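Enquirer: dropping a prediction and its sequence here:
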Amino acid sequence: MSLSSSTTPTPRGTLTPAFWILVVVAVTINLRPFLTAVGPLGHAIGETTGMTLSQLSWLTLLPMALMGVGAWVAPSALLRLGARHAICMSLVLIAAGCALRWIGGSAPVLLATAALCGAGVALVQGILPGVIKRQSPHSVAPMMGLYSAALMGGGALGAQISPLAMQWGWDWRAALALWTVPVVIALPLAWNALGRIQLPPPQPHGARSGAQQPVTSDTQWLMRRPRTWVLMACFGLVNGGYAAVVAWLAPFYQSHGWSVASSGTLVAILSIAQATAALGLPVLAARSSDRRPWIAFTLLCQLVGFGVLVWRPDAFPTLNAIVLGAGLGGCFALMMVVALDHLPSPSQAGALNALMQGGGFILAATAPWVIAQLHGLTGSFAAGWLYQLGAVCVVGVLVAMLAPTGYARAMRAPG
């Protein structure tokens, strides 16, 4: 079933399937460039600001941690503000964070901009999947694939265009600040589209439609489910791998003699592979309710990718970036689908997704810092890549628990 044919217009009117897809892409593509642009420019940033490798890791750690914390408050923000105001306010925060990088000649300013962007991204990531499930109930897997592909595609743009801008003579501040432009373009599109979607407030598990109960009820019972923590751990460890390559793949290859532009291109290739897998694998996985075989494939790709970085980093780096990117992107998208699969209610599934992202991104945020510390101890990135290999093995054990026949039992409300 195609995306366009299965997207259901809302009762309020004229939101066409094609326009809804455009809005999802336009919004989501802005959620990663501010992050992926930093790694390839890290050397230039360090020279200007005096930031060490460990300090530079905070430009990835801080926004990802805020993504995690913000995702936990997303259901409350949705209840208080509505999807339209919450998402558009988030886009304003991202735009402000990117724009302020124009004057980001010091570590405190850069950290503040990372915090602004991370806070903005958090609310979008915590709210938009639930909106997608309600607006496109019959095509959740392909729509989440599209969402994930746009996320990774935005990352590819950040990793490629900002280093090229420096190659064209731009200052690194301008090369980071240019990502204000696509956010400003997405803002009126989101305001228009989300104003046509009539979403009910989130309801607690088991509540009757229309019951006015606090959104925290969903959070409370979900947090008491062991499955919620399993999903958090899987999502966090996988995204730790993403955070690690975003932060350190370009500096790693720069230490092997690569230029800023060529190392940025490698990160962009990895991100394109992520986007392709994120778009395609959920569609393939939609043929069965059990997503685990496909997740296992993505984990195998990650094992190969990180293994090559440890033992043969100069052997076919482009091919390895494609394999690793496919593993990371496909696993990200499939975990989003699995979380939404667990509950039939869009609001409850959205709340579970937000909790998974919240705990997951907090866990993922530590990966760049851990790798920086291991680099400081060993003088090499190899120990960090081994750390990521171990994380992939842990995810493999946890994913084996995610049989769809157990979803209802795992998410049964207490009492």
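Expert: That came in fine, so what should we check first?
Enquirer: C-alpha only now, for contacts and for neighbours.
Expert: OK.
Enquirer: output the longest helix belonging to this protein.
Expert: Determined from DSSP state H, the single longest helix within the chain is helix 53-100.
Enquirer: tell me which stretches of the stretch 101-250 of the chain form strands.
Expert: Along the stretch 101-250 of the chain, no segments are classed as strands by DSSP state E, counting those that start in this stretch.
Enquirer: would you map the helices across it?
Expert: Ranges of helices in the stretch 101-250 of the chain, per DSSP state H, counting those that start in this stretch, are 107-135, 140-167, 172-177, 180-194, 216-223, 226-254.
Enquirer: any chance of TSV for these, columns mean neighbour count?
Expert: Formatted as TSV, the helices of the stretch 101-250 of the chain follow (neighbours: other Cα atoms under 10 Å):
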stretch	mean neighbour count
helix 107-135	24
helix 140-167	26
helix 172-177	24
helix 180-194	18
helix 216-223	18
helix 226-254	24
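Enquirer: can you tell which of those helices is closest to Ala261?
Expert: helix 140-167 (5.2 Å; Cα to Cα).
Enquirer: excluding its backbone neighbours, what's nearest Gly305?
Expert: Nearest residue to Gly305 in three dimensions, chain neighbours excluded: Leu324, at 4.5 Å (Cα to Cα, 6 or more residues apart in numbering).
Enquirer: that neighbour: what's it in contact with?
Expert: Leu270, Cys301, Gln302, Val304, Gly305, Phe306 (Cα atoms under 8 Å, 6 or more residues apart in numbering).
Enquirer: take this one as well and set it beside the first:
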Amino acid sequence: MTTAIRPSGKQGALLIAGILMIATTLRVTFTGAAPLLDTIRHDYGLSTAQTGMLTTLPLLAFAFISPLAAGVARRMGIERSLFVSLLLICAGIGIRSMPSAAMLFTGTAVIGCGIALGNVLLPGLIKRDFPGQVAKLTGAYSLTMGAAAALGSALIVPLAQGDAGWHGALLMLMVFPIVALLLWLPQWRQTPAATVTGAGTLHNRAIWRSALAWQVTLFLGINSLIYYIIIGWLPAILLSQGYSETQAGSMHGLLQLSTAVPGLAVPLILHRLKDQRGIAGLVALMCAVSTAGLWFAPGLAVIWSLVFGFGSGATMILGLTFIGLRASSAHQAAALSGMAQSIGYLLAACGPPLMGKIHDTAGDWRIPLIVCGLAAVVMAVCGMLAGREREITLH
């Protein structure tokens, strides 16, 4: 158990502002580069599969660094650990913006390490300091993250077409973590008394033998797989279908903005449902329909982008909700969260380079989009199984 003084007044407002600003850095600094992947590939002479590694490296960092975040927080405190995560993101952006292919990949990996720390620790901070406002702040967190990502995707191509080029455009994304650092500076002085513990996870390996745990894990994991394939390759898919770079960047931004909308709607709907089977199947099938639509009716790409974003965002929120609903204790919830996160990000890391390789071999995006659609159908089945009103029982 941990204890912390509940923030109030100006201190609480400053803390919330810092939390929301950190949230902006956890997606835009990673996905903001996606509309420029085709330009980067051309300038450095990379294959499509090699370019896909720019999406895969952060995901590998998420998978392997996330389990270490609790240990870092135990030693430094959550506030200082989040400050370090912002420093890593700033350093990574600077390295990535250097005119070197090696620095591009190195900086991307460093950014992934910083985001991994933030991904794990920020929700824990909200749970610790605002236990009565978790749902409200999570909705604000999701909306802020999606809005920042959408803004970055919409602006990155026009910035890259200016005098600074795409290197300068990527460097300009540093404004998000710099502002976050300034807002978070007062939290550095907080004493590291309240920490995160991962002991429960270590003593609950039996969760890996639970069918229900695997259903929750695959529901979240397949969503991560599909989301990062689409978020990484959507601009390239649209360019191949005749859209301009600016149009592709705008639709990429719309998709990310639409992932934030379910954060406001889904929690309100869940309270009225006996179980979550129907809504889990529905939002997963939205992903299936939209990925198929991107190939069979590319003229409606704006609609498919919005539908996919909403479906994927709702699936993520449902999956995170399942972790709390299906676990029978706090320790079990931690174990399930660790299992779902590690498997999910490993699946997601495999997706972009594999689909890039298939594209290089086949010459178009038909097979990758069909694979995403079929995977979304499997995700719907897992979601309907995970949505049953029951808890994990371990023997």
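Expert: Cool, the structure landed. All values reported here derive from a predicted model rather than from experimental measurement.
Enquirer: TM value for the aligned chains?
Expert: Put the two chains on top of each other and the TM-score (TM-score structural alignment, normalised by the length of structure 2) is 0.90; 391 aligned residues with a Cα RMSD of 2.6 Å.
Enquirer: just to revisit the earlier point, quickly find the element holding the equivalent of the residue nearest to Gly305 of structure 1 over in structure 2.
Expert: In structure 2, the residue paired with Leu324 of structure 1 according to TM-score structural alignment is Phe308. Using DSSP states H and E, Phe308 of structure 2 sits in helix 301-326.
Enquirer: quick check: what element follows that helix along the chain?
Expert: helix 330-362.
Enquirer: show me how far that following helix is from its chain's centre.
Expert: From the chain centre to the centre of helix 330-362 of structure 2 is a distance of 11 Å (Cα atoms, centre = their mean, to the nearest Å).
Enquirer: average gap between that helix and structure 1?
Expert: Mean deviation of helix 330-362 of structure 2 relative to structure 1 after superposition (mean Cα distance after the TM-score superposition for structure 1): 2.3 Å.
Enquirer: please apply the same query to stretch 112-126 of structure 2.
Expert: Once fitted to structure 1, stretch 112-126 of structure 2 is off its aligned match by 1.6 Å on average (mean Cα distance after the TM-score superposition for structure 1).
Enquirer: for that stretch, what is the distance to the chain centroid?
Expert: On the basis of Cα atoms, centre = their mean, stretch 112-126 of structure 2 is displaced by 11 Å from the centre of the chain it belongs to.
Enquirer: where in structure 1 does that stretch fall?
Expert: Aligned using TM-score structural alignment, stretch 112-126 of structure 2 spans residues 118-132 in structure 1.
Enquirer: and what of stretch 249-268 of structure 2?
Expert: Going by TM-score structural alignment, stretch 249-268 of structure 2 sits over residues 264-283 in structure 1.
Enquirer: likewise for stretch 146-166 of structure 2?
Expert: Using TM-score structural alignment, stretch 146-166 of structure 2 lines up with residues 152-172 of structure 1.
Enquirer: can you list contacts of that stretch?
Expert: Contact with stretch 152-172 of structure 1 is made by 28-41, 44-45, 175-176, 179, 260-261, 264-265, 267-272, 274-275, 278, 329, as judged by Cα under 8 Å, 6+ apart.
Enquirer: if I look at the residue nearest the centre of structure 1, how far off is Gln274 of structure 1?
Expert: By Cα atoms, centre = their mean, structure 1 has its centre lying nearest to Leu151, at 6.4 Å. Per Cα to Cα, to the nearest Å, Leu151 of structure 1 is found 9 Å from Gln274 of structure 1.
Enquirer: same thing with Ser4 of structure 1?
Expert: Using Cα to Cα, one gets 23 Å for the distance from Ser4 of structure 1 to Gln274 of structure 1.
Enquirer: ok, now Ser139 of structure 1?
Expert: Going from Ser139 of structure 1 to Gln274 of structure 1 by Cα to Cα gives 21 Å.
Enquirer: pick out whichever of these two has more residues nearby.
Expert: A direct count of neighbours by other Cα atoms under 10 Å for Ser139 of structure 1 and Gln274 places Gln274 higher, at 34 against 22.
Enquirer: please tell me which residues of structure 2 the longest helix of structure 1 aligns onto.
Expert: Under TM-score structural alignment, the match for helix 53-100 of structure 1 is residues 48-95.
Enquirer: which one is Pro67 of structure 2 nearest to, not counting chain neighbours?
Expert: Residue nearest to Pro67 of structure 2 in three dimensions, not counting chain neighbours: Gly338, with 7.3 Å by Cα to Cα, 6+ apart.
Enquirer: so that neighbour makes contact with Ala199?
Expert: No: under the criterion of Cα atoms under 8 Å, Gly338 of structure 2 makes no contact with Ala199, lying 11.7 Å away.
Enquirer: so which of the two has more stuff around it?
Expert: Counted by other Cα under 10 Å, Gly338 of structure 2 and Ala199 do not tie: Gly338 has more neighbours, with 20 against 12.
Enquirer: and the counterpart of Leu320 of structure 2 in structure 1, how many neighbours does it have?
Expert: Under the alignment by TM-score structural alignment, Leu320 of structure 2 pairs with Met336 in structure 1. Neighbour count of Met336 of structure 1, defined by other Cα under 10 Å: 25.
Enquirer: isn't Met336 of structure 1 right up against Leu355?
Expert: No: between Met336 of structure 1 and Leu355 there is no contact under Cα under 8 Å: 11.3 Å.
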